[in-house]
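S.K.: got a predicted model here, sequence first, then my questions.
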Amino acid sequence: MIAAIRSLLLGVVMTTASASAAGAEATRSILSFDDLDGWAADDHGAALSVFLSTCGDLKDPDWQALCGVARTYEPQAARSFFELFFRPVLVEDGDDALFTGYFEPELDGSKYPTSKYRYPLYRMPPEARGADRWLSRRELLTGDAMTGRGLEIAWVDDPVELFFLQIQGSGRIRLPDGGALRVGYGGANGHPYRSIGAELIRRGALGAHEVSAQMIRAWVRKNPEAGAELLFHNPSYVFFREVNRVAPELGPLGAMNRSVTTMRSIAADPAYTPLGAPVWVEKDGKTPLRRLMIAQDTGSAIKGAQRADIFFGTGDEAGQAAGRLKDPGRMVVLLPIQRAYALLPDEF
């Protein structure tokens, strides 16, 4: 899972009922495809390709049957496939829709420590894996618990970027020889996440309207000593693992253990949106977006029927675009026909 916990980073508290309670409180309405703004203009073939990348992992018979049928459709007939076998379902839980973005970071690093590459990414120690709560970030980085154990995967040149890599949960390390190393989430030390964005607001260093990943980076670099101490405010520490089976040209692994696709994959709340389901996104704001995407990821801050994180891709440009996104709109999940109508037994 790589969906960014961006809301936690910025100190935005998001709450939701439990999955069972959430399902009971939600309202569901079946729409027509004519109700979807911009539906006819989308590239349905691109969405079909992304749907096929994970539909084989869906276990329910109706999804399996649809996956089999989908493999028989050419890209130019993809719109007909979705319209013939699905129905749009608007799921609402009383909260306004919110779209944010996430991305796969890229850091400069090396497989060996140098004077430039001094900050290690660690594998999870076996004793940490069996503990409810292990050493805090401060204890781990200032003590000798990790020294001389060969747990380093790579070393990077920037401790601030490493901190944000831990928040994202996965990323790529650009190596000096032009190669790259992909890393994924390998576990954590069991301490709760504490937002450094919220802490900067509490101190009066930044206003609530100013807090963003870019502003936090700038503040830490402008105040190196206080910045290093600020990072210790978050006792949570994420360990990594090497991800070798994903081709370099593909996106990182999502919650379905398959690569996510730039601007076609979203992280959603599985209490409302089945993983693997197509989702019609109507994102408003400065740059409106109307696109069929696939729910292939989750995120600890992605809670609610109308909450989604859009995957923007890999690298700095993707990160800047993802970091700016905080827009309203609407999302509509596409469900197999019988499943959709079964949600409304008293009306149909």
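M.R.: Great, that's in hand.
S.K.: switch to C-alpha atoms for all contacts and neighbour counts from now on
M.R.: Fine.
S.K.: is the closest residue to R182 other than its chain neighbours in a helix, a strand, or coil?
M.R.: Of all residues not flanking R182 in the chain, R172 sits nearest, at 4.4 Å (Cα to Cα, 6 or more residues apart in numbering). Here R172 is recorded as strand under DSSP: H, G, I helix; E, B strand; the rest coil.
S.K.: now for stretch 185-201, what's the gap between its first and last residues?
M.R.: Stretch 185-201 has an end-to-end distance of 28 Å (Cα to Cα, to the nearest Å).
S.K.: whoops, stretch 131-140 was the one
M.R.: 14 Å.
S.K.: now swap in stretch 11-20 and tell me
M.R.: 26 Å.
S.K.: list the buried residues in the host helix or strand of T54.
M.R.: Assessed by DSSP states H and E, T54 sits inside helix 44-55. By 16 or more other Cα atoms under 10 Å, the buried positions in helix 44-55 come out as H44, G45, A47, L48, S49, V50, F51, L52, S53, T54, C55.
S.K.: give me the helices and strands touching that helix, please.
M.R.: Under the contact definition 3 or more Cα pairs under 8 Å, 6 or more residues apart in numbering; DSSP states H and E, helix 44-55 sits against helix 61-70, helix 78-85, strand 289-297.
S.K.: run the last query once more with 7 Å
M.R.: helix 78-85, strand 289-297 (3 or more Cα pairs under 7 Å, 6 or more residues apart in numbering; DSSP states H and E).
S.K.: which is the next helix or strand following the shortest one?
M.R.: Once helix 78-85 ends, the next helix or strand along the chain (criterion: DSSP H and E) is strand 86-92.
S.K.: okay, the angle between that following strand and helix 78-85?
M.R.: Orientation of strand 86-92 against helix 78-85 (axes from the mean of the first three to the mean of the last three Cα atoms, to 10 degrees) gives an angle of 70 degrees.
S.K.: gap between strand 86-92 and the chain center?
M.R.: 22 Å (Cα atoms, centre = their mean, to the nearest Å).
S.K.: in that strand, what's buried?
M.R.: F86, R87, P88, V89, L90, V91, E92.
S.K.: close enough to count as contact, M1 and R258?
M.R.: No. With contact defined as Cα atoms under 7 Å, M1 does not reach R258; the gap is 9.7 Å.
S.K.: residue contacts, L275?
M.R.: Neighbour list for L275: A295, Q296 [criterion: Cα atoms under 7 Å, 6 or more residues apart in numbering].
S.K.: name the SS class of it, please.
M.R.: At L275 the chain is in coil, as set by three-state DSSP.
S.K.: now Q338
M.R.: helix.
S.K.: ditto for F312
M.R.: Put simply, F312 is strand when judged by three-state DSSP.
S.K.: comparison target below:
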Amino acid sequence: MTWNLLRLGAMALIVGTLAACSSAPDVDTAPEPPLSTRAPVALPGDAGPLPPARMQPKSRWVPVRWAELPGFSDDALHEAWNAWVRSCERPAPAFQALCGEVRQLSIASSDEQRAWMVARLQPYRIETHDGQAEGLLTAYYEPLLDAARTSGNGYQVPLYRPPATLGQRKPWYSRQDIDTLPEAQAQLAGRAIAWLRDPVDAMVLHIQGSGRLRVQEPDGSVRMVRVAYAGSNDQPYQSVGRWLLDQGLTRDATWPGIKAWIAANPQRVNELLWSNPRYVFFKEEPLDALDAGFGPRGAQGVPLTPGRSIAVDRQSIPYGTPVWLASSGPQVQLGRLVLAQDTGSAILGAVRADYFTGWGQEAGEIAGRLKQGLRLWALWPR
């Protein structure tokens, strides 16, 4: 099972709702028009009869001209090519014959890559079976946290490997049980990978399903490692943001709003955390220089690329499919090539994607707020 099968999609799902925010453009620069309003640009070779529509279990793919794809003539395609080469490590059968050409084009210009795509691929607008082409874009990321191998000096929150008894009891103990019951704690004795300072950071790591740790070793040295999803207690996920809203404790259930509530109510942190009974167990993975340039492995089995990997519903889009993504909103304006390389238990539906923003604080800020409209086009071999 991959790290993200537990992750519920977007950081927005942690908070249950989302407040829009925007930034003003430079005073001496006119803002770019939304991608959806720009006039389409006809491309050489984009002619001939269109193929029939393709049906997927949860979606209908409608063939279109390349000119329909917002921003296709402007995208820096070479930035997506590393993600495509990664998909070719475990290609979908339909793309296996093209992977040799994909690898050769990794050093080509964006114009050469664009011309190859027009010649070799057919774009299909992804819709629901009843013709709805608008969907939802959210985002997720990989937290970067300080940790220690041993508890003490402020490091008090453990990240556990799976207990030996995990498969013997379903569901396993809840989050509150793990924190309070001696019998649950006894089964986790000696299973801590590392310790964090903040239980809220641990909760975020549990929801995202993977993270990077700057671990202080007993000898004082510090090394970077990744912790990846290794199992769960099989309890249902409950949004802590939704809990705050339902209790009437806040009107701002964005992630900054949750942090503000915690700062004002430190005595109720456990109550907040225990409202989500699901608990995640991890495994440690090395993080060498090459691995550090990519995210964790997604459901396709290949490392994720920041800004170019998405999680999808595999009943709508098969893993390894190159996808054109268009989204305009207060957070970002996107018209770009991405690869369907991951999934999540909340990523359901025909036009639904979770956008991998990378790792660290900046990626987390974007992921925590991104929730806006979406259109998708599958790019399939001719």
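M.R.: Yes, it's here. Bear in mind that the values here come from a model prediction, so they are computed numbers and not experimental data.
S.K.: what about the helix holding T54 of structure 1, how far off from structure 2?
M.R.: By mean Cα distance after the TM-score superposition for structure 1, the fitted helix 44-55 of structure 1 averages 1.6 Å away from its aligned residues in structure 2.
S.K.: follow-up on the earlier one: what is the aligned counterpart of the residue nearest to R182 of structure 1 in structure 2?
M.R.: For R172 of structure 1, the aligned position in structure 2 is occupied by R212, per TM-score structural alignment.
S.K.: count the neighbours of its match for me.
M.R.: Residues contacting R212 of structure 2 under the criterion other Cα atoms under 10 Å number 25.
S.K.: from memory it sits against L144, does it?
M.R.: Yes. Using Cα under 7 Å, R212 of structure 2 is in contact with L144, at 4.7 Å.
S.K.: for the aligned residue in structure 2 for L9 of structure 1, which non-adjacent residue is closest in space?
M.R.: Aligning on TM-score structural alignment places L9 of structure 1 opposite I14 in structure 2. Spatial nearest neighbour of I14 of structure 2, chain neighbours left out: S239 (5.3 Å); criterion: Cα to Cα, 6+ apart.
S.K.: go on, V89 of structure 1?
M.R.: Per Cα to Cα, 6+ apart, closest to V89 of structure 1 is I30, 4.6 Å.
S.K.: for the one you found, which residues are in contact?
M.R.: For I30 of structure 1, the contact set (Cα under 7 Å, 6+ apart) comprises R87, P88, V89, L90.
S.K.: which position in structure 2 aligns with it?
M.R.: Using TM-score structural alignment, I30 of structure 1 sits opposite P63 in structure 2.
S.K.: same question, G323 of structure 1
M.R.: Match for G323 of structure 1 (TM-score structural alignment): G368.
S.K.: in three-state terms, label its match for me.
M.R.: helix.
S.K.: do you know how far it is from G71 of structure 2?
M.R.: Using Cα to Cα, we find G368 of structure 2 at a distance of 25 Å from G71 of structure 2.
S.K.: out of the helices and strands packed on helix 44-55 of structure 1, which comes closest to A97 of structure 1?
M.R.: Closest approach to A97 of structure 1 among these is made by strand 289-297 (13.8 Å; Cα to Cα).
S.K.: residues in structure 2 aligned with that closest one?
M.R.: By TM-score structural alignment, strand 289-297 of structure 1 lines up with residues 334-342 in structure 2.
S.K.: how close does the matching stretch sit to structure 1?
M.R.: Mean deviation for stretch 334-342 of structure 2: 0.9 Å (mean Cα distance after the TM-score superposition for structure 1).
S.K.: which outside residues touch that stretch?
M.R.: For stretch 334-342 of structure 2, contacts defined as Cα under 7 Å, 6+ apart pick out 35, 70-72, 75, 77, 80, 83-84, 298-300, 308-312, 319-328.
S.K.: change it to 8 Å
M.R.: 4, 35, 69-72, 75, 77, 80, 83-84, 87, 298-302, 304, 307-312, 317-328 (Cα atoms under 8 Å, 6 or more residues apart in numbering).
S.K.: go on, stretch 212-229 of structure 2?
M.R.: 2-4, 6, 142-150, 194, 209-211, 280-287, 296, 359.
S.K.: can you give me the buried ones in it?
M.R.: Using 16+ other Cα under 10 Å as the burial criterion, the residues of stretch 212-229 of structure 2 that qualify are R212, L213, V215, Q216, M224, V225, R226, V227, A228, Y229.
S.K.: for structure 1, what spans make up the helices?
M.R.: Along structure 1, counting by DSSP state H, helices occupy 6-9, 19-25, 44-55, 61-70, 78-85, 126-129, 137-142, 159-168, 196-203, 213-222, 224-232, 316-324, 337-342.
S.K.: format these as a markdown table; extra columns: distance to A247 of structure 1.
M.R.: Below are those laid out as a markdown table (distance: least, Cα to Cα, whole Å):
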| stretch | distance to A247 of structure 1 |
| --- | --- |
| helix 6-9 | 26 |
| helix 19-25 | 34 |
| helix 44-55 | 14 |
| helix 61-70 | 23 |
| helix 78-85 | 26 |
| helix 126-129 | 28 |
| helix 137-142 | 32 |
| helix 159-168 | 20 |
| helix 196-203 | 34 |
| helix 213-222 | 28 |
| helix 224-232 | 33 |
| helix 316-324 | 19 |
| helix 337-342 | 35 |
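S.K.: next, count neighbours for Y237 of structure 1.
M.R.: Neighbour count of Y237 of structure 1, defined by other Cα under 10 Å: 23.
S.K.: P286 of structure 2 too?
M.R.: P286 of structure 2: 12 neighbours (other Cα under 10 Å).
S.K.: what lines up with it in structure 1?
M.R.: Per TM-score structural alignment, P286 of structure 2 is aligned with N244.
S.K.: spit out the contact partners of that match.
M.R.: Per Cα under 8 Å, 6+ apart, neighbours of N244 of structure 1: R182.
S.K.: map A78 of structure 1 across to structure 2 for me.
M.R.: When structure 2 is aligned by TM-score structural alignment, the residue opposite A78 of structure 1 is Q113.
S.K.: now do the contacts for its match.
M.R.: L77, H78, L105.
S.K.: which one is the last one nearest to, not counting chain neighbours?
M.R.: Closest residue to L105 of structure 2 apart from its sequence neighbours, by Cα to Cα, 6+ apart: Q113 at 6.5 Å.
S.K.: go on, the second one?
M.R.: The shortest distance from H78 of structure 2 to any residue other than its chain neighbours is 5.7 Å, reached at S110 (Cα to Cα, 6+ apart).
S.K.: ok so, going back, with respect to burial, which of the helices and strands packed on helix 44-55 of structure 1 scores highest?
M.R.: strand 289-297 (a mean of 26; mean count of other Cα atoms under 10 Å).
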